[in-house]
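>>> okay, structure incoming, though there's no sequence with it:
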């Protein structure tokens, strides 16, 4: 599903860009792309930027799948967060923002062996 979301959010990606975004090997991406094409979720078109490359785009079915996944994820998050106090919701949001920034930095600098010390009671 991550591949569909990445392609859908970008509008179009090359297999190389998808590989970089998902941190997957070229051979893994190739198999994934073939599978998504065979399921009718994406299409390959010749890139307008470089005719040697193929752009990956969502089909109508791929757009529907992405919408369903997004709706499902949104419902899950709302159901998990709604019973929490507002102050706890803010803590969760702050934690997710911090985590998101750490992931971005990790990807930018290629440091995928991040050591984390968790101090919250839930992780003890």
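It's in. Please read all numbers here as calculations on a predicted model, not as lab measurements. Numbering: from 1, shown residues only.
>>> please make it C-alpha for all contacts and neighbour counts, starting now.
Noted.
>>> just the strands in this protein please.
13-14, 42-46, 54-58 (DSSP state E).
>>> what's the most buried one of those strands?
Of all the strands of the chain, strand 54-58 has the most neighbours on average by mean count of other CA atoms under 10 Å, namely a mean of 23.
>>> can you pull out the helices in this protein?
Applying DSSP state H to the chain gives helices spanning 2-10, 15-22, 26-38, 60-81, 86-109.
>>> among those, which comes closest to residue 44?
helix 26-38 (7.9 Å; CA to CA).
>>> which residues does that closest one contact?
For helix 26-38, the surrounding residues in contact (CA atoms under 8 Å, 6 or more residues apart in numbering) are 15, 16, 18, 19, 42, 43, 44.
>>> make it 6 Å
42, 43 (CA atoms under 6 Å, 6 or more residues apart in numbering).
>>> next one for the comparison:
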């Protein structure tokens, strides 16, 4: 963040762009240690034109891991599947005339309580 303007700079893309081609296999992985005021000023972003180190505020964050993404996607798929099953079950109950095949124990309607 420079002054009141902010932007996101992916560290991984900058680390690979700046490394020499023959050193790319040995280049260190980009970490949040790289994210400092000097790094942001060195990017020469238009929003930081004329900014000094005291005008720059940095924050580093990591995106979700693959494991987190798998958990979230699985949760969403299970939720959608359960909602879909509920809809299909209602359609099947209507086609069967409301009989669920439970031996006559199925409730046919609601009775008002507390009249």
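Looks like it arrived, so ask away. Here the structure is a predicted model, which is why all the values come from computation and not from measurement.
>>> what's the TM-score for these two chains?
Superposed pair, TM-score by TM-score structural alignment, normalised by the length of structure 2: 0.24. Supporting alignment: 32 aligned residues with a CA RMSD of 2.2 Å.
>>> okay if I get the strands of structure 1 as a markdown table plus distance to residue 101 of structure 1?
What follows is those, written out as a markdown table (distance: least, CA to CA, whole Å):
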| stretch | distance to residue 101 of structure 1 |
| --- | --- |
| strand 13-14 | 23 |
| strand 42-46 | 30 |
| strand 54-58 | 27 |
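>>> between these, which one is nearest to residue 105 of structure 1?
Counting by CA to CA, residue 105 of structure 1 lies closest to strand 13-14 out of those; the figure is 21.8 Å.
>>> dump the helices of structure 1 to CSV, plus mean neighbour count and distance to residue 54 of structure 1.
Shown next, in CSV, are the helices of structure 1 (neighbours: other CA atoms under 10 Å; distance: least, CA to CA, whole Å):
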stretch, mean neighbour count, distance to residue 54 of structure 1
helix 2-10, 17, 13
helix 15-22, 17, 7
helix 26-38, 14, 11
helix 60-81, 14, 17
helix 86-109, 12, 24
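>>> circling back: figure out which of the strands of structure 1 is closest to residue 76 of structure 1.
Nearest to residue 76 of structure 1, of all the strands of structure 1, is strand 54-58, at 24.2 Å by CA to CA.
>>> could you give the angle of the closest one to helix 26-38?
50 degrees (axes from the mean of the first three to the mean of the last three CA atoms, to 10 degrees).
>>> and the angle from strand 54-58 of structure 1 to helix 2-10?
90 degrees.
>>> what packs against strand 54-58 of structure 1?
strand 13-14, strand 42-46 (3 or more CA pairs under 6 Å, 6 or more residues apart in numbering; DSSP states H and E).
>>> possible to save the ones you listed as a markdown table with distance to residue 33 of structure 1?
Shown next, in a markdown table, are these (distance: least, CA to CA, whole Å):
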| stretch | distance to residue 33 of structure 1 |
| --- | --- |
| strand 13-14 | 10 |
| strand 42-46 | 8 |
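>>> all good on my end, thank you.
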